[in-house]
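Participant: requesting a structural model of the entry that follows:
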Amino acid sequence: MITDNQTNFLYLADTLLKLYPDFYQRFEQTLKEAGIEHSLLPNTKDVWAVDYMPIQVTRDEFVQFVYNPSYLQAKVWQKTISNVDSICTSINLQPKKSNILVDGGNVVKAKNKVIMCQRVFTENPHIPEKKLIKELQELFQVDQLIFIPTQPKDFTGHADGMVRFLDEKTVLINDYSKEKKDFQLLVKSALHNAGLDWVEIPYNPYSNKKDKHANGIYINFLQMKGTLVLPVFGQKEDEETVKLFGQLFPNVSIATVDSNEIALEGGILNCITWNIMT
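Facilitator: A predicted model of the protein is given here:
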């Protein structure tokens, strides 16, 4: 599996520039200063590129899952589903297709492991659980699939707002100390049973006015080869988070970008980026 810290080229949806021009300008400047090359995916219908674009498994192999999640079934949201076939053709990509329904935001990658929220099972009720696990393992070409509980009130059911890999044996998780004890135990038990250790990072979405708002969720960062871009929100945790990441990633350049506009729509930096190894 190609990991985020191996990727060297970034794509953004062209809708990002149209819908969030001020954020796009700031983000583009951050990318430029970090030396990250990027291009725009054409004819997209929403900004959440990681969710609908294929998963890169090896340098030359990509898997395209079905993007038709339960939370987009209302007619008003169906029109926001991009034509992935057309986008892939426009960038000369021919991915392997799967009939499994998976959002890219629910695929957190290490070299030989993938973490997903359990939402993947309810999104694919027509596939027996054991068969689904086996097929996903084969498609991802990993030995271990790890399933964590979906965070309450997260309408997307994505893992990238909950956990990210620090290395093959350690993950970063949100500081869920203010969440219900049962949920905390379920998350940590799933990681422990998978043989993973964890480091808690700042987490403060508690002043948000709506459940969908993602302001204060720092774990949804962009990671590429040699660079990590953290979202910041003008909260007291910003400085603490930047300092902690400098300690956790001592050989990586850490950049930040104010991400409040897109966070209000429910996603942050990993959600809007599709970074690959070329």
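Participant: C-alpha only now, for contacts and for neighbours.
Facilitator: OK.
Participant: for the nearest residue to Ile276 once chain neighbours are set aside, give me its contacts.
Facilitator: Once flanking residues are discounted, Ile276 sits nearest to Thr7: 4.7 Å by C-alpha to C-alpha, 6 or more residues apart in numbering. For Thr7, the contacting residues are Met224, Lys225, Asn275, Ile276, Met277, Thr278, by C-alpha atoms under 8 Å, 6 or more residues apart in numbering.
Participant: second chain to compare with the first, below:
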Amino acid sequence: MSQLTKRRWPAEWEKHQATWMAWPCRKEIWSNGLEKARHAFAKIANTISEYEPVNMIVRAEDAPSAQKLLNSDIEIHFFELDDSWARDISPLWVEEQLDGSKHSLALKFIFNAWGNKFEPYAHDAKVAEHITQIVQSKVESHDVVLEGGSIHGNGQGTILTTKECLLNPNRNPQLTQDDIESFLLKTFGAKDVIWLNKGVFGDVDTDGHIDNIACFVDDKTILTQSTSDRASENFSIYHENREIIHDAGMSLVEIPEPEARYRDGEREPLSYINYYIANDLVVLPAFGCKQDQAALSMLKDLYPKRDIKQIDANEILIGGGGIHCITMQQPLIQSA
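Facilitator: Down below sits the predicted model:
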């Protein structure tokens, strides 16, 4: 970047041009069946479409199910997919200012299926390129593994992430923490990075993505989960992260974690943090547990100018993620 070029990564609560999603297709991860997963995705997509445009990526052979379940105003784009986690396979858009002119720039990274955990993934690795062609974005490609769910920004130059994910040797083993931080600062035009130690317990598929444990709700406030139960596997994780957030000079709001749920003896990574902000809307997960109502009340307080729609996320959880994981915002960056 020249000295006359400035970048800013818009916060998720800023105005969107559209939302991008991908239609479920990897049968083996949906133990309750693809049909239930698709109904869950459609519920999210149809809700968002009432507030902003939604683009759904669909394999050609899955057209009948998508066209049956999705609202007619959702735009369907046909190309090959391996999986359905739009957050991690879509480009990330930044606002670029050059000599007084403002433009949208799509950042494209390497996708390796969260450290080669799922195969095949060659089609998913090309999704970001397809999207940039559809929207005709200016593109900048980077030879670095980075998923959208692994970082979060406040729109003012601070990036939030976890060491558990970004320093995992299955991502970029050739890079040190200092290397990765320098890369993030330069690529996103950021000023600093807050490194939490770990993500929520049980988030083994993504190695502790930030979007399951903490997020910005404004430029100075971070929302994270909490528990007073010392028996919780997350108790010490929350305690350590709480201290890091305070030391970073950020305000902290804590939301009770959903009650523990186990599958095959392993704790599932339930999270209220994994919500999606759309234009004038927040889509909040519900899990059918006693904390759901408290989470809804808290989000209403945090986002008083937005509608809050709480939607059952259990079928999405079965596949290994949440509402934020299956959505990606394309910010509205108007040329100036």
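Participant: neighbour-wise, which one of the contacts of Thr7 of structure 1 leads?
Facilitator: Asn275 (26 neighbours; other C-alpha atoms under 10 Å).
Participant: that's a helix at that one, yeah?
Facilitator: No - using DSSP: H, G, I helix; E, B strand; the rest coil, the assignment for Asn275 of structure 1 is strand, not a helix.
Participant: show the contacting residues for it.
Facilitator: Contacts of Asn275 of structure 1 (C-alpha under 8 Å, 6+ apart): Asp4, Thr7, Asn8, Phe9, Leu10, Tyr11, Met224.
Participant: show me what it aligns to in structure 2.
Facilitator: Taking TM-score structural alignment for the superposition, Asn275 of structure 1 sits opposite Gln329 in structure 2.
Participant: coming back round to it: separation between the residue nearest to Ile276 of structure 1 and Met224 of structure 1?
Facilitator: 5 Å (C-alpha to C-alpha, to the nearest Å).
Participant: now stretch 241-253 of structure 2: buried residues?
Facilitator: Asn241, Arg242, Ile244, Ile245, Leu252, Val253 (16 or more other C-alpha atoms under 10 Å).
Participant: so where does the last one fall, helix or strand?
Facilitator: Which is Val253 of structure 2. Here Val253 of structure 2 is covered by strand 251-256, with elements defined by DSSP states H and E.
Participant: which part of structure 1 matches that strand?
Facilitator: So strand 251-256 of structure 2 is aligned with residues 197-202, judged by TM-score structural alignment.
Participant: for that stretch, which outside residues touch it?
Facilitator: Contacts of stretch 197-202 of structure 1 (C-alpha under 8 Å, 6+ apart): 169-175, 191, 217-219, 237, 240-241, 244.
Participant: if we go to 7 Å?
Facilitator: Lys169, Thr170, Val171, Leu172, Ile173, Asn174, Asp175, Tyr218, Glu237, Thr241 (C-alpha atoms under 7 Å, 6 or more residues apart in numbering).
Participant: could you check how far the residue sitting nearest the centre point of structure 2 is from Leu166 of structure 2?
Facilitator: Centroid-nearest residue in structure 2, with C-alpha atoms, centre = their mean: Gly149, separated by 3.8 Å. To Leu166 of structure 2, Gly149 of structure 2 is 11 Å away according to C-alpha to C-alpha.
Participant: and the contacts of stretch 197-202 of structure 1 as CSV, adding neighbour count?
Facilitator: Formatted as CSV, the contacts of stretch 197-202 of structure 1 follow (neighbours: other C-alpha atoms under 10 Å):
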residue, neighbour count
Lys169, 13
Thr170, 15
Val171, 17
Leu172, 18
Ile173, 24
Asn174, 19
Asp175, 16
Tyr218, 26
Glu237, 17
Thr241, 19
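Participant: can you tell me which of those are in strands?
Facilitator: Thr170, Val171, Leu172, Ile173, Asn174 (DSSP state E).
Participant: from these, which single one is nearest Phe249 of structure 1?
Facilitator: Leu172 (11.7 Å; C-alpha to C-alpha).
Participant: returning to what we had before: just put the contacts of stretch 197-202 of structure 1 in TSV and tack on distance to Ser90 of structure 1.
Facilitator: Below are the contacts of stretch 197-202 of structure 1 laid out as TSV (distance: C-alpha to C-alpha, whole Å):
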residue	distance to Ser90 of structure 1
Lys169	38
Thr170	37
Val171	35
Leu172	35
Ile173	36
Asn174	37
Asp175	41
Tyr218	33
Glu237	41
Thr241	38
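Participant: next, the buried residues of the lengthiest strand in structure 2.
Facilitator: Counting residues, the longest strand in structure 2 under DSSP E turns out to be strand 101-110. With burial defined by 16+ other C-alpha under 10 Å, the residues of strand 101-110 of structure 2 counted as buried are Lys102, His103, Ser104, Leu105, Ala106, Leu107, Lys108, Phe109, Ile110.
Participant: and the helix or strand following that strand, how far from structure 1 on average?
Facilitator: Later in the chain than strand 101-110 of structure 2, the nearest helix or strand by DSSP H and E is helix 113-116. Superposed on structure 1, helix 113-116 of structure 2 shows a mean distance of 3.9 Å to its aligned residues (mean C-alpha distance after the TM-score superposition for structure 1).
Participant: ranges for the strands of the stretch 201-336 of structure 2?
Facilitator: 214-218, 221-226, 251-256, 262-263, 266-267, 276-278, 281-286, 307-312, 328-331 (DSSP state E, counting those that start in this stretch).
Participant: packing partners for the second one?
Facilitator: Helices and strands touching strand 221-226 of structure 2, by 3 or more C-alpha pairs under 7 Å, 6 or more residues apart in numbering; DSSP states H and E, are strand 214-218, strand 251-256.
Participant: so which of those is nearest Phe41 of structure 2?
Facilitator: That would be strand 214-218 among these, by C-alpha to C-alpha, at 22.2 Å.
Participant: average gap between the closest one and structure 1?
Facilitator: Counting by mean C-alpha distance after the TM-score superposition for structure 1, strand 214-218 of structure 2 comes out at 0.9 Å.
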